[in-house]
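**Q** Here is my input, please return the structure:
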Amino acid sequence: MLPLELKVIKTYSLEKSESINKKLSDSARTTVENNRHVLHKIIEIIVLCAKQNIPLRGHTEETSNFYAILTAFAQNDEILSEHIASAQYNAKYTSPDIQNELNDSCAEQVKERILSDCRNCPYFAIIVDEATDKSTKEQLSFCVRFVDNKGTVREEFLGFVLCASVKEIELCTNIMSFLQEADLDVLKVRAQCYDGASNMSGKYRGVQALVRERSPHANYAHCKAHCLNLALVHSSNIPCVRTMMSTVQDISFLFDYSAKRLAAFVDELSRDATNKEEMEQRTKLRTLCETRWSSRADALATFRNAFPVVVHSLETLNDDGDNKAGQYLAGILCFEFIIALIVAEHVLSSTVALTNLLQKEDNDLLHAIGEAKVVIQLMNNERNDPKVWGALYEKATNAPRNLI
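**A** Sure, this is the predicted structure:
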């Protein structure tokens, strides 16, 4: 047995050791908690910027959106403020590399959650489209459509796939590889949706045919909103309508890209309270979208409502020696232009609601067909109704009179 003195010394040493260890442990725990708190706030800022679709970077780190929001957060957060002020340069977690890593980690978390929900469903559909990005690289956008466990129809974007070629077999290989990497069973695919390009929709060697060889129940559907868009393109291929739309686009650009011409338009609009109200407080004409023709209904409606303002603006510019304004003025005062504008705007406006419906996530094929039949019936009825065409003709003939 140890003498009493040695027992006392040993007990004292143990108590002192435990006290030091506890202090070290508490300090380490506090450091970890503070670091996690700071990291959590940084992730919140990155997610906020992503939700608001604003860039993290700026011309310098101090002028970036990320740093500005971080500084604002720190004003009401002592731990974050202390971290920004005293943390070592290589341990601030605010560098662009760290931002990118956290951004990628958040994206992976979101993607994995989507994939988990999709894997738990008995069936799903794939929606794929290929396009050339700004850096002239071919890529596929890949989406899935499924009904989750709560009965909600969801369409979710999963990512882009770079393509070495747009040949059918290459695109099919990319789709299969993406499904395999995502751990999605290709035999669960019940529908595949692409555009109508021959390499995608080909009956025998198109992508849809190659996919069906691997998943026999994957029925192909040409995007119905795209089908409607193509129908509008072909139905508007009449010379007078093409000329009218080209003129509307040119005049929109005329006012949009010249400060002097836009000033003349805004000045004329400020004098016309009625047309300003009809334009819904807009101060510019809308340009025509090259790909989404249904949106042209709104652009044509804006131009029609602003027609007197456009004419008077072009007259003012023409009097100031603007020859181009004079040419456009003569073009839009022709009855052929006016009647084409009135009729095209009326027809396109009938398809806007259907276009919006076809792009809804919870829409199904039967509902889409039913609503399409309603629009077709409406147009057939109007085609055979003299009153409709009489009203459009009267509106066209009254347009020049309203200028007086």
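**Q** CA atoms for contacts and neighbours, from now on please.
**A** Noted.
**Q** Mind jotting down where the strands sit in the stretch 51-200 of the chain?
**A** For the stretch 51-200 of the chain, the strands defined by DSSP state E, counting those that start in this stretch cover 124-132, 138-147, 153-162, 189-194.
**Q** just the stretch 201-350 of the chain next, same as before
**A** Taking DSSP E, counting those that start in this stretch as the test, the strands found in the stretch 201-350 of the chain are 219-222.
**Q** Pull the contacting residues for the spatially closest residue to Val352 that is not a sequence neighbour.
**A** Once flanking residues are discounted, Val352 sits nearest to Ser294: 5.7 Å by Cα to Cα, 6 or more residues apart in numbering. By Cα atoms under 8 Å, 6 or more residues apart in numbering, the contact set of Ser294 is Asn229, Leu232, Leu348, Ser349, Thr351, Val352, Thr355.
**Q** this one as well, want them side by side:
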Amino acid sequence: MGHQMFLCKVQVRKRHQMLELIINVVNLIGKRGLGSRGSQSEAAYMLKDDTVDHGNFLEMIVLLSKYDFCLKEDLTICIKNSKKLHQSGSRGGRGFLVTFLSKATINNIIKTIQHIMKTTIASQVQESGMFSVQIDTTQDITSQDQCSVIIRYVTDIVHEKLVALIQCESSTGQYFVKVVSEVLANMNLDLKQCIGNSTDGASNMQGKYKGFSTHLSEKSPHQIHVCCYSLIHNLILEDTTQSVLESGSFFFRSSIILQFLSESYQRMSIWEKEKKDPKHRRLAPIGETRWWPKDSALNKFFRLPHQSQNIYRQVAWTS
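**A** Predicted coordinates:
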């Protein structure tokens, strides 16, 4: 009986070690901003096949198993049991084969990390006693509109934390207030402690009657609206550069030259060969709606040294 208990404790300890390693791998993948799963070949019985892509998570597990005896032993058992199940033609059932390597395990770990992070942020916000919110929407590659919710608060330093990314079902100011209210309620934060909000200049955000800020004031009367200063700065620069003929002509001609070089690998090869600064070897397009891509593209194109950048900016302002 005592021997069986000892073996059971050893097995539990090994499982704890394997789960800790898996959590560290998921943390690393998240830190590097990588996808965890592959598009196919994720079954445990296929992990011995080095010719297929198993996805970042499983590939890291397989790599680490080459240097960790306990992980290698557990992985071998998982592959063996999975192969048996596959050859028998049985699909088993939920929890029939516990490997800790399934997508369900990854998702549960991610959700747990998310919960811990949100709890920590909520604790800091409650200690601070007040906060402001920032929201903005953007379309992803599938043309779905997503709303990011950011909380800004102060402890010993200023914090800006992304706490939610919501797929939008509407674009009205009232809908965005509902989204923010639900996000804060899930974090046990009182909306009345919100003292400000920051958005872009769209009518659904700062409209006088139906804007997000107006509806938010009904639930948090003391909050004030602050338009995004970066957006205002960008709009000023855009209007300035478009209204001056010399400036507009300069950016137009520069854009044509950059496009001319970028469209041919032969011309790009000559450009890279002649370029002295390896940091500015790759050309960047001149953006139409943001100022910083223009600044970045022209600095790379003209290879301006650091001390000359202030002169360039003064010329751009006065042109």
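**Q** Format the strands of the stretch 51-200 of structure 1 as CSV; extra columns: mean neighbour count and distance to His37 of structure 1.
**A** CSV is the format used below for the strands of the stretch 51-200 of structure 1 (neighbours: other Cα atoms under 10 Å; distance: least, Cα to Cα, whole Å):
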stretch, mean neighbour count, distance to His37 of structure 1
strand 124-132, 19, 39
strand 138-147, 20, 34
strand 153-162, 17, 30
strand 189-194, 22, 43
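**Q** how about the helices in the stretch 201-350 of structure 1?
**A** 207-214, 224-235, 239-256, 259-270, 273-278, 296-305, 307-319, 323-332, 335-349 (DSSP state H, counting those that start in this stretch).
**Q** brain fart, the stretch 1-150 of structure 2
**A** Shown for the stretch 1-150 of structure 2, the helices assigned by DSSP H, counting those that start in this stretch span residues 2-31, 56-65, 69-88, 103-128.
**Q** Just give the closest residue to Arg267 of structure 2, not the sequence neighbours.
**A** Take Arg267 of structure 2 and drop its neighbours on the chain: the residue closest to it by Cα to Cα, 6+ apart is Leu261, 5.5 Å away.
**Q** which ones are touching that neighbour?
**A** The contact partners of Leu261 of structure 2, taken as Cα under 8 Å, 6+ apart, are Arg267, Met268, Trp271.
**Q** give me that answer again for 10 Å
**A** Taking Cα atoms under 10 Å, 6 or more residues apart in numbering, we find Leu261 of structure 2 in contact with Arg267, Met268, Ser269, Ile270, Trp271, Leu283.
**Q** Can you tell me which of the helices of the stretch 1-150 of structure 2 is most buried?
**A** Burial of the helices of the stretch 1-150 of structure 2 is given as mean neighbour count (mean count of other Cα atoms under 10 Å); helix 56-65 ranks first at a mean of 18.
**Q** Make sure Ile169 of structure 1 is actually in contact with Glu213.
**A** No: in this structure, Ile169 of structure 1 is not within contact of Glu213 by Cα atoms under 10 Å, at 11.9 Å.
**Q** between these two, which one's more packed in?
**A** More crowded of Ile169 of structure 1 and Glu213, by other Cα atoms under 10 Å: Ile169, with 16 against 11.
**Q** Give me the distance between the more buried one and Pro216 of structure 1.
**A** 17 Å (Cα to Cα, to the nearest Å).
**Q** Can you pick out the most distant pair from the contacts of Ser294 of structure 1?
**A** Asn229 and Ser349 (12.9 Å; Cα to Cα).
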